[in-house]
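*Asks:* for reference, the sequence and a predicted model appear below.
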Amino acid sequence: MRRNILITGASSGLGAEMARQFGALGHNLVLTARREDRLKTLQEELTAKHPAISVILHRLDVTDHEQVFEVFRAAEAELDGGLDRIIVNAGIGKGAPLGSGRFDANRETAMTNFVAALAQAEAAMELFRAKNAGHLVIISSVAALRGLPKTVTTYAATKAAVATLAEGLQLELLGKPITVSAIYPGYIRSELNEKVTSAPFMVDTVKGVRAIVKAIEAEKAKAYVPPWPWVPMARFLKYAPLPLLKRMI
């Protein structure tokens, strides 16, 4: 059992719900995010429901790369046995059509969703290589499967980038004690998409995260979640001709 888990972006959305579900399974948790007040509220909730687990908090802005390394190293020392699993979850959904004058929004998305994820992966792998053990989980998205238009062009590109990062590590570490998972959530209700009024196959946070947690616990190399409809949809999205794809989205 991967007893000790660090989750980034744990103050809301998928990260907070992952903390709740992993806590219910008996995992010790290190929860990180920028919003300390929300982390504190979540910590109080989890320790009240599951007094046997440890819940440690660290304020972390994942775009502060030096802080990422400092927090990961501190968390490794705080829990008996160190960190068994690190979930790279923090991300944002800002974006604008390229050339529309909002390079600032697209740059912020790229820096948070890819460059900061790279920093987290680096910090995690530093710890795991030192002890030749661990499970790195990278949260991608079904948006990674194809280039997408307008406001999600940069977002989709960042999620494809982190998925490729995970696969590169999988290839390197094949057959070794360190495992890497790439998780591709479909449309799961969270703060990231709370303004989206309609999306196909949207599921609520608890149900969606239950599928994420199941895939992570199984240490799947790649998982589209929830499996229905995203396993068959992933195959379709990957190979659909652009004119057909454009009519659908």
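*Replies:* Nice, I can see it. Numbers count the residues shown, from 1 in each chain.
*Asks:* going forward, measure contacts and count neighbours with C-alpha atoms only.
*Replies:* OK.
*Asks:* go through stretch 48-64 and flag the buried ones.
*Replies:* Using 16 or more other Cα atoms under 10 Å as the burial criterion, the residues of stretch 48-64 that qualify are 50, 53-63.
*Asks:* which pair of those residues spans the longest distance?
*Replies:* Farthest pair in the buried residues of stretch 48-64 (Cα to Cα) is 50 and 63. Separation: 31.4 Å.
*Asks:* mind checking how far the lengthiest strand in the chain is from the chain centre?
*Replies:* Identified as the longest strand of the chain according to DSSP state E is strand 178-185. Distance of strand 178-185 from the chain centroid (Cα atoms, centre = their mean, to the nearest Å) equals 9 Å.
*Asks:* here's the one I want to compare it with:
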Amino acid sequence: MPHPVRQRILITGASSGLGAGLARRFAARGRDLALAARRTDRLEMLREELLTAHPGIRVVTAALDVDDPAAVDDVVPRLAGQLGGLDRFVANAGIGRGASVGTGHGSANRATLVTNVLGTHAQAEAAMALFRAQGAGHLVVVSSVAAVRGMRGTRTAYGASKAALNALAEGIRSDVLGTGIRVTTVLPGFIATDLNAGRRGPFTVDLDRGVDALTAAIEREPVRAYVPEWPWRPVSALLRVLPLPVVRRFT
């Protein structure tokens, strides 16, 4: 059975990278968008670009720091109200700071854990409150292939935060199984974004290809999707079983 068209979509972390790329792809498909991020100057530039290219859509924006759960609880329903409801929520906002544990960069590691885990939890709470009230919706949680195994160096806290999101999304999915609410976890591989600067590894793809694959995966609404599917689905399967010394060299 085909999935319903998700006309009204809220994307966090929409001022750059994957979030901005998703906004452009969904705008080209005629969707109405609510875009949230901390950098409102970039958001407004993106809004003007999208409305110029696709004058038939609606685009609303708001400043949002997902580290502030009260702000999330205020902004998400306000944006949804401006669109007359919400059909899909893409919890994309996140950061990738960090260093090897015990090397004097604990604050950066904590910041990554707080934003990626607690910030995404706050987004999920706000989105699911709306979806539960209307009995339908699509929650998309942006994880990472870095969540598959423990990662060394700059990816340790980041990978741990994304592993927590896998469990969070699955728990929500279990809770609403059999209802009109769908939950998708997407696990991007190495995509050339600002967040991945200095962390790019084998099979890194450019931003356009990565966003195309991510958009297609979200539209399919699977339980879990690796982005791009090739090579990251087989690579992820290998990562789960390879001995740690091999995984360490790969990452």
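*Replies:* Looks like it arrived, so ask away. Because the structure is a prediction, the values reported are computed rather than measured.
*Asks:* ranges for the helices of the first structure?
*Replies:* Assigned by DSSP state H, the helices in the first structure fall at 13-24, 36-49, 65-78, 103-110, 116-131, 153-173, 205-217, 227-239, 242-248.
*Asks:* quick one, which of those helices is nearest to residue 30 of the first structure?
*Replies:* Closest to residue 30 of the first structure of the helices of the first structure, according to Cα to Cα: helix 65-78, at 6.9 Å.
*Asks:* buried ones in that closest one?
*Replies:* For helix 65-78 of the first structure, by 16+ other Cα under 10 Å, it's 65, 68-69, 71-73, 75-76.
*Asks:* surely residue 27 of the second structure touches residue 55?
*Replies:* No: using Cα atoms under 8 Å, residue 27 of the second structure and residue 55 do not qualify as a contacting pair, with a distance of 9.6 Å.
*Asks:* count the residues that sit near the equivalent of residue 124 of the first structure over in the second structure.
*Replies:* With TM-score structural alignment as the criterion, the equivalent of residue 124 of the first structure in the second structure is residue 127. Number of residues near residue 127 of the second structure (other Cα atoms under 10 Å) recorded here: 27.
*Asks:* got JSON lines for the helices of the first structure, with distance to residue 144 of the first structure too?
*Replies:* Shown next, in JSON lines, are these (distance: least, Cα to Cα, whole Å):
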{"stretch": "helix 13-24", "distance to residue 144 of the first structure": "17"}
{"stretch": "helix 36-49", "distance to residue 144 of the first structure": "29"}
{"stretch": "helix 65-78", "distance to residue 144 of the first structure": "24"}
{"stretch": "helix 103-110", "distance to residue 144 of the first structure": "13"}
{"stretch": "helix 116-131", "distance to residue 144 of the first structure": "15"}
{"stretch": "helix 153-173", "distance to residue 144 of the first structure": "4"}
{"stretch": "helix 205-217", "distance to residue 144 of the first structure": "16"}
{"stretch": "helix 227-239", "distance to residue 144 of the first structure": "9"}
{"stretch": "helix 242-248", "distance to residue 144 of the first structure": "14"}
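*Asks:* which one of the ones you listed lies nearest to residue 191 of the first structure?
*Replies:* The closest of these to residue 191 of the first structure is helix 13-24. By Cα to Cα, the value is 5.5 Å.
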